[in-house]
Every structure is written in structure tokens, then in C-alpha cells.
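Asker: when you get a sec, could you give me coordinates for this:
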Amino acid sequence: MRIEDVRRHLTTPLTGPAYPPVVPRFTDREYLNIVYRTDPDALRAVVPEPLRVAEPLVRFEVMRMGDVTGFGPYTEAGQAIEVSFEGERGEYLHAMYLDNFPATASGRELSAYPKVTGAPSLYVDSGTLVGALDHGSLRVATATMGYKHHELDEEAARAQITVPTFMLKSDPDYRGEPRVQELVRTEITDIRVKWAYTGPARLQLFAHALAPLADLPVLEVVSASHILTDLTLAPVEPVFDYLSSMS
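Answerer: Purely as a prediction, here's the structure:
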């Protein structure tokens, strides 16, 4: 393979890449969102500067992807922390767990999504919407919400899931030193909210050494939503370079 051909391949393995070269479109992306209040000191311990924590709020989300171009259906769960950056309100993606390896690899390599493998699920049980996350054979999170109890205003639903998202991109060099270390920003675009509901909700987090969601403890459930959408994710853009700030 010629050098110029190698340069056109941006993923590995070279002749059988881990994920396809597509901009994914999400159709029937179904959310269960539980926003809860947590310990502000615990948040400050995990949110990187120059992001700022105002209200100590975390959104636990479970997302069932009905259809994603290039990846097919899969399920994802994680935590997003309310933050601000240079006066702009947004969320910092703290942790994400997926049951689809190509989507995990793509999210980490092409962007900065903090994705690792896990076993999330979203289903209805006796009139209750259930979002769960297992790590191996162990349960680390269980969220429950009354199934479609009250319609949620479409604009309120849209506002909840389209705030700017911030992530930390860290890539080491071959000596283990940081080669890229940036704070990046992205957002959801081209969104269509198909329906949205709210209802009573609860959230349990269980301590786990390698899936430490419970390090951000649930002190009070603030709100809950169940939303079905079609959407696209915008490419990330760097907004702060940690390596340049050292000089």
C-alpha cells in the first residue's frame, strides 16, 4: 500500500477499521433522563477546570438508539454534569457506557466521548419505564419513572437535550506523555422531538470500583423525562488547550 493510500485511512486496523467513515444520523433515539442533586464537593473533584460547577446537578441518562447509520441499534448510559464555560451553560460528559464496540471506538477516537463498554438497558415493566446499567454481572445503576404519565412541552424537552456538551480529549504519545489534551465542545443539531413525557422518578446508584457512578451520590431527584427524537451530532471543536496553557 502506497504512502498516499495509508494517509487516507484514519482508523485501525488498516484494512478492516473498527468503525465506518460516516457521520451518524440517529433515528428514534429514546432518552430516559433523571436529573438529580448531588454533593458539590464530589462534583468539583471530577470536573476539570476551566469548566465551572454552579448548581450541583447531574443528569443520569439511558439512551436506546433505534437506528444509527453505520452502527445499527444499541443502548448507552452515563452521567452528564451541569457546568458553564466562559459564561455559556452546558454539560460535561463524565462517563458513558455502551453495548456497541464500533460506536465506542468511534466516539473515543474521532471525538472525545468518554465511552467504555457496559450493559445498559431501557424497557417497560408493569407501567414503569426502567433504565439500568450493569458492569459485567453487577448492577451499578437503576432508574425508574412512571411510563408516560404527563406530556412534556416539546420546547422544554428540546432545551434539555440540546445544551452544549463539553468533553476532555486526552491522547498520549508513545512515552506515555500527553500528545493531545484539550477541552472540546459539541452540540446536537437537526433535531426532531417526536414526543416527550415526564412523571415520578427514582434513581439508585451502586458502588463499583471500575464504574464509579455512585461517587456522585443521589441526594434529591429534581426532574425526569422520557423523550423520543431524531438527531445528528455536530463535530467537536477544541475550546481550551491544556498543553498550551502550560507554557
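Asker: CA atoms for contacts and neighbours, from now on please.
Answerer: Noted.
Asker: what's the offset of the longest helix anywhere in the chain from the middle of its chain?
Answerer: Ranked by residue count and defined by DSSP state H, the top helix of the chain is helix 101-110. In terms of CA atoms, centre = their mean, to the nearest Å, the gap separating the centre of helix 101-110 from the centre of its chain is 12 Å.
Asker: report how many residues lie close to Lys194.
Answerer: 13 (other CA atoms under 10 Å).
Asker: give me the neighbour count for the residue nearest to Gly90 when sequence neighbours are not counted.
Answerer: Spatial nearest neighbour of Gly90, chain neighbours left out: Pro164 (4.8 Å); criterion: CA to CA, 6 or more residues apart in numbering. Pro164 has 17 neighbours, counted by other CA under 10 Å.
Asker: repeat for Val6
Answerer: Using other CA under 10 Å, Val6 has 11 other residues around it.
Asker: looks like the residue nearest to Gly90 contacts Arg185 (just checking).
Answerer: Yes. Look at Pro164 against Arg185 with CA atoms under 8 Å: they come within range, at 6.7 Å.
Asker: what residues of stretch 103-110 count as buried?
Answerer: For stretch 103-110, burial by neighbour count (16 or more other CA atoms under 10 Å) applies to 103-108.
Asker: now, which of those sits nearest Gly70?
Answerer: Each of the buried residues of stretch 103-110 was checked against Gly70 using CA to CA; the closest is Ala103, at 8.8 Å.
Asker: here is the second sequence; please produce its structure so I can put it next to the first one:
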Amino acid sequence: MNSCTKLRGCVMTRPFSTPHVAPLYKALPYQYLGVRKISAYCRCDPDALRAFLPDEFELLGDVCEVFQLEAPDAGPLGHYSESGVVIPMTFDGTPGAHVALEYVSSDDSLAAGREIWGYPKKMAEVPFRSLENGGFESSTIRRGTTIISMKFTPGGDAFEKPVMQPRFQIKTFATADGTGWDLYQVIRNDLANVEVRDHQFGTVELELKGSDDDPLDRLGVESVIGAESTLIDFLLQGGRILKSLDAA
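Answerer: Okay, here's the model as predicted:
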């Protein structure tokens, strides 16, 4: 295994990702500029949320975040949009949040997210647009079905948000013969150099439609306690391997 990476200030002698002659995504870090994100914070049935967490994580509270975002400049990943569900949790006593479902509009972002940090990304269309009233609307369309719809209007009340950073993910890869797993790791990912350029509380119209492949209907949403829109810059770096678990 080649241990030389650009993060350590040296030149790699092997490609960072496949295909070998033209890697799908480049080495870290990735500088994100002008990311617009709309979020709905939903009170849910705790038992429903718990079912979305890997066994290694403990649920923290009963509020999850449903988000949609547009990243117009993600460095070498270019322009893409994304959505997902984030659940507050703890690992070994440390609070953070787990991205339980995630949808993305580009193949390089999908592959990098899954292969580096273990984010559960799936391909989808995630159109995102500004509204004349200063709000935003976005939807997530997967295999021809709209599974998330959000319309954010500025001007809502402030509310208390759960802890949503750092992210804790499970990174796992199946063996080539399909009989088990090559690895099963707990990964921690922290954003760096975060700059909030705009923040607004607001109200949101939220619709979720689930299926066996995308079980958004099983979140047990009881109410929306608040919504926000943010515009941020940040640096996305490598994660930390906290624990390598038995993959057998």
C-alpha cells in the first residue's frame, strides 16, 4: 500500500482513485465556496430514528435534519447538488451526527464520498433554485420519483439546533468474491476553515416520499421545529479512522 499522499506534502506515485489512467476524483483537500443549504429540523419518533443508525452509534435526541444544497464551486469536484438526512448521535461518548441517507448529482462526488469517508451517497437529480422572495426551493428526484421536496421562505423564528458536527460514518467495502467485507471502519470527518457568509431562519414546506430503496417515510416525522438557510465556505479534508471493526 502506497502511504505517500499530497496531504503529507509529497508526490503520489499511484493514482488517487480509479480508473488508473484517468482517476474519477482528485486527491484531497477540496475547497468549497458559496455552498447554499436549506434545512428542515424535524422532531421524529426516536425508535424510528434509531433504526437508521448503525449499531455502533447511540441516538442523541429526537430531532433530525433534512437538507438540500447546491455547491457551485467544490474545487476539483466542480458544481453539484446534494440532499440527505442527518441524525444526531454519539460514538464512544463523543457527540456528533451521522448522515443516514444522502443523494448527489455527480459521479465523482458520489464515489469520493463513499470511498474516502463512507458517506452513503446515491445518484439523484437535485435541482436547486432561488425564489423572488429571497427563499429557495429544491427537490430530490431518484429514478423518476420525487422523494424530497423543500421550499424555504425566510423570516421564521430562531430555534435550538442539535449538535450536527463532526460527522461519524461507517466505511465498508465488500470482498471481491462477495462473501464478506474487506473493511468496516468508523470514520470521523471534521470541516475546516468554515466561514458562514449568510444565515437566515425561516419556514419550510417539506414533503418526503419513501420506498424500500429510499425509506424516507420511515423517519417517523411528527413535526418541523424550525428551518434555516446558510451560505458557507469550507475546506473538506481527510477523515480520521477511529476504529477498525471485525469485518467478517
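Asker: give me the TM-score for this pair.
Answerer: Put the two chains on top of each other and the TM-score (TM-score structural alignment, normalised by the length of structure 1) is 0.87; 236 aligned residues with a CA RMSD of 2.5 Å.
Asker: where do the helices sit along structure 2?
Answerer: For structure 2, the helices defined by DSSP H occupy 46-50, 107-112.
Asker: and for the longest one, what span of structure 1 is it aligned with?
Answerer: Per TM-score structural alignment, the counterpart of helix 107-112 of structure 2 in structure 1 is residues 101-106.
Asker: report the mean deviation for the matching stretch after fitting onto structure 2.
Answerer: With mean CA distance after the TM-score superposition for structure 1, stretch 101-106 of structure 1 departs from structure 2 by a mean of 1.0 Å once superposed.
Asker: one step back: between the helices of structure 2, which gets nearest to Arg218 of structure 2?
Answerer: Ranking those by distance to Arg218 of structure 2, with CA to CA as the measure, places helix 46-50 first at 6.4 Å.
Asker: how close does the closest one sit to structure 1?
Answerer: Per aligned residue, helix 46-50 of structure 2 averages 1.5 Å (mean CA distance after the TM-score superposition for structure 1).
Asker: matching residues in structure 1 for that helix?
Answerer: Counting by TM-score structural alignment, helix 46-50 of structure 2 lines up with residues 40-44 of structure 1.
Asker: which residues touch that stretch?
Answerer: Contacting residues not belonging to stretch 40-44 of structure 1 are listed as 53, 55-56, 81, 215-216 [CA atoms under 8 Å, 6 or more residues apart in numbering].
Asker: which strands or helices does the longest strand belonging to structure 2 pack on?
Answerer: Secondary structure of structure 2 per DSSP state E: the longest strand is strand 191-208. Under the contact definition 3 or more CA pairs under 8 Å, 6 or more residues apart in numbering; DSSP states H and E, strand 191-208 of structure 2 sits against strand 145-154, strand 221-236.
Asker: touching it from outside, list them.
Answerer: With contact meaning CA under 8 Å, 6+ apart, strand 191-208 of structure 2 is reached by 40, 147-158, 166, 216-217, 226-237.
Asker: do the same with stretch 69-79 of structure 2
Answerer: Under CA under 8 Å, 6+ apart, the answer for stretch 69-79 of structure 2 is 25-26, 30-38, 80-83, 108-109, 128.
Asker: that one spans what distance, first to last residue?
Answerer: Taking CA to CA, to the nearest Å, stretch 69-79 of structure 2 runs 11 Å from one end to the other.
Asker: residues of that stretch that come out buried?
Answerer: 69-77, 79.
Asker: over in structure 1, find the residue span that stretch aligns onto.
Answerer: Residue span in structure 1 matched to stretch 69-79 of structure 2, by TM-score structural alignment: 63-73.
Asker: quick one: neighbours of the equivalent of Gly199 of structure 1 over in structure 2, just the number.
Answerer: When structure 2 is aligned by TM-score structural alignment, Gly199 of structure 1 is paired with Gly202. Residues lying near Gly202 of structure 2 (other CA under 10 Å) number 20.
Asker: again with the one 5 residues further on
Answerer: Residue crowding around Glu207 of structure 2 was assessed by other CA under 10 Å; the count is 14.
Asker: and if you look at Thr175 of structure 2?
Answerer: 12.
Asker: structure 2: which residue goes with Arg25 of structure 1?
Answerer: Arg25 of structure 1 maps onto Gln31 in structure 2, by TM-score structural alignment.
Asker: so what's the match of Gly199 of structure 1 closest to, chain neighbours aside?
Answerer: Using CA to CA, 6+ apart and skipping the chain neighbours, the partner closest in space to Gly202 of structure 2 is Gly156 (3.5 Å).
Asker: how about that neighbour, what does it touch?
Answerer: Contact analysis of Gly156 of structure 2 by CA under 8 Å, 6+ apart lists 201-203, 226-227.
Asker: how near is it to Ser17 of structure 2?
Answerer: Gly156 of structure 2 is 44 Å from Ser17 of structure 2, by CA to CA.
Asker: what does Asn193 of structure 2 give?
Answerer: From Asn193 of structure 2 over to Ser17 of structure 2 the distance is 25 Å, taken as CA to CA.
Asker: between those two, who's got more neighbours?
Answerer: Counting neighbours by other CA under 10 Å for Asn193 of structure 2 and for Ser17 shows that Ser17 has the greater number, 17 against 10.
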